[in-house]
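Provided below are the primary sequence and the corresponding predicted coordinates.
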Amino acid sequence: MAEHLVVMGVSGSGKTTVGRLLAARLDVAFADADDFHPARNVAKMRAGHPLTDADREPWLHAVAAWTAEYDHEGRPTVVACSALKYAYREVLRTAPGRVRFVHLAPAPAEIAVRVRERTGHFMPPELLASQLADLQPLRPDEDGVTVESPEGLEETVDMVVEALEETG
């Protein structure tokens, strides 16, 4: 069984960029959970409507299935996924192997700036408030770390690697 990392956080927290860099550093497979959304979810978000738990359920199962495919081959993974609620993380933990979470938690004001300045993403800035409201930080019983993520991407990846090493 392999170890799988889920880089989580609200839109604009840096999970895709940090996840890609982390996967490259660890030389493991990477996926962006946004790529697993069905078209109806993307259309809903583009229209400015937050997803419901029912919208997210098949999406989360698809992400867990991707992780399971790699685990079957004994290959570790990194996936960038919002995983905002404990219940969502429970679905992701159904994948075999060790599933660990890396919660990127920059200051909300920094996230708002990033989301406003980003181009070409289906998630409009207006939905950030609903994501921040839904966010349930990692619980003590969850296998994971929280990193405040300073501005520098390499520094953030360094902090993530150190925090993961410290927690075994």
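Perfect, thanks for sending it. Worth saying up front: this structure is predicted, and the values here are computed from it rather than measured.

going by C-alpha atoms from here, please, whenever you check contacts or count neighbours.
Fine.

count the neighbours of R40 for me.
Using other Cα atoms under 10 Å, R40 has 10 other residues around it.

kindly report the same for N41.
With other Cα under 10 Å as criterion, N41 counts 19.

again, but for A54
8.

isn't L164 up against V145?
Yes: the criterion here is Cα atoms under 8 Å, and L164 meets it with V145 at 6.9 Å.

how about the one helix or strand E90 maps to: buried residues?
According to DSSP states H and E, E90 maps onto helix 86-92. By neighbour count on 16 or more other Cα atoms under 10 Å, the buried set for helix 86-92 is Y88, R89, V91, L92.

in this protein, which spans are helices?
15-26, 39-46, 53-72, 86-92, 108-117, 128-134, 153-166 (DSSP state H).

can you tell me which of those is most buried?
helix 15-26 (a mean of 19; mean count of other Cα atoms under 10 Å).

which strands or helices does that helix pack on?
Where contact means 3 or more Cα pairs under 8 Å, 6 or more residues apart in numbering; DSSP states H and E, helix 15-26 is packed against strand 3-8, strand 29-32, strand 77-80, helix 153-166.

include distance to R20 when you put these into TSV, please.
Below are the helices and strands packed on helix 15-26 laid out as TSV (distance: least, Cα to Cα, whole Å):
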stretch	distance to R20
strand 3-8	10
strand 29-32	6
strand 77-80	8
helix 153-166	10
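
next, the one to line up against it:
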Amino acid sequence: MTRNIWRLAFVAFNLTLIVLTMTRSQPASPLSVTCQGNLSYSDRHDDSEFIFEGLVAMHFEPNGTGYFSMNGDIRHLPQHWQVSRQTFFTWAQRRDRLYDIVITGIQHFSHDTVPEGILEKNIAGLTLGQKRAFTITKTPDGALVLGPATSPLFICAD
């Protein structure tokens, strides 16, 4: 009788290990994230100041594509422009929470008055074909932290 209990416990333990291993080794679910919010960004270098204030929305599709939209105002003193564009990208998971994003297209809307090269000069990684590392981290309370590998850009919560 005791031998049967030990055998049953041994089998149950091994089945539990197999199930846990199988659920842990399955590929991560496809990334499907939409996050938007107001962003105020400023950078001062080379004796000039660059300021963006507006709405930024990011969307990741499970098929490895996505886009981010920028709508707002840019000041590159003493000039001031309106920005309204959508930047398309592909993404691939490099490992864990680290992703690579490659810019595949930029669509300027009619009221986008930013001269060519201003955003590209002041925000690295916004040119066609350029690859950037990006992290997506889930917090214990379910929020998502998105941004370049060096600093968070968004904290998204339901």
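On my side now, so go ahead. Everything quoted here is computed from the prediction, not taken from an experiment.

just give the TM-score of the two.
After superposition, the two chains reach a TM-score (TM-score structural alignment, normalised by the length of structure 2) of 0.28; 84 aligned residues with a Cα RMSD of 5.7 Å.

which neighbouring elements make contact with the helix holding E90 of structure 1?
Counting by 3+ Cα pairs under 8 Å, 6+ apart, helix 86-92 of structure 1 packs on helix 53-72.

one more time with 6 Å
Contacts defined by 3 or more Cα pairs under 6 Å, 6 or more residues apart in numbering; DSSP states H and E place helix 86-92 of structure 1 against no helix or strand at all.

helix, strand, or coil at A9 of structure 2?
helix (DSSP: H, G, I helix; E, B strand; the rest coil).

tell me what the lengthiest strand in structure 2 is packed against?
As assigned by DSSP state E, the longest strand anywhere in structure 2 is strand 79-95. Helices and strands touching strand 79-95 of structure 2, by 3+ Cα pairs under 6 Å, 6+ apart, are strand 65-76, strand 98-108.

the closest residue to T87 of structure 2 other than its chain neighbours and W81 of structure 2, how far apart?
Among residues not flanking T87 of structure 2 along the chain, I106 sits closest, at 4.4 Å (Cα to Cα, 6 or more residues apart in numbering). Noted for I106 of structure 2: a distance of 17 Å to W81 of structure 2, by Cα to Cα, to the nearest Å.

ok so, going back, gap between the longest strand of structure 2 and the chain center?
Chain-centre distance of strand 79-95 of structure 2: 11 Å, with Cα atoms, centre = their mean, to the nearest Å.

same question for it: list its buried residues.
Within strand 79-95 of structure 2, judged by 16+ other Cα under 10 Å, the buried ones are 81-93.

what does stretch 6-17 of structure 2 give?
So stretch 6-17 of structure 2, judged by 16+ other Cα under 10 Å, has zero buried residues.

work out the gap between it and the centre of the chain.
42 Å.

residues contacting stretch 85-95 of structure 2, please?
64-70, 99-109 (Cα atoms under 6 Å, 6 or more residues apart in numbering).

where does W6 of structure 2 land in three-state SS?
With three-state DSSP as the criterion, W6 of structure 2 reads helix.

got it, and the one 10 residues further on?
Three-state call for T16 of structure 2 (three-state DSSP): helix.

what separates it from F88 of structure 2, distance-wise?
Counting by Cα to Cα, the gap from T16 of structure 2 to F88 of structure 2 is 44 Å.

try K138 of structure 2
Taking Cα to Cα, one finds K138 of structure 2 at 23 Å from F88 of structure 2.

please apply the same query to V11 of structure 2.
Distance, V11 of structure 2 to F88 of structure 2, by Cα to Cα: 52 Å.

repeat for R3 of structure 2
64 Å.

and M22 of structure 2, by the same measure?
M22 of structure 2 is 35 Å from F88 of structure 2, by Cα to Cα.

then L17 of structure 2?
43 Å.

hang on, the earlier thing: buried ones only from the contacts of stretch 85-95 of structure 2, please, as a PyMOL command.
Buried residues within these, by 16+ other Cα under 10 Å, are selected in PyMOL with:
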select buried, resi 65+66+67+68+69+70+99+100+101+102+103+104+105+106
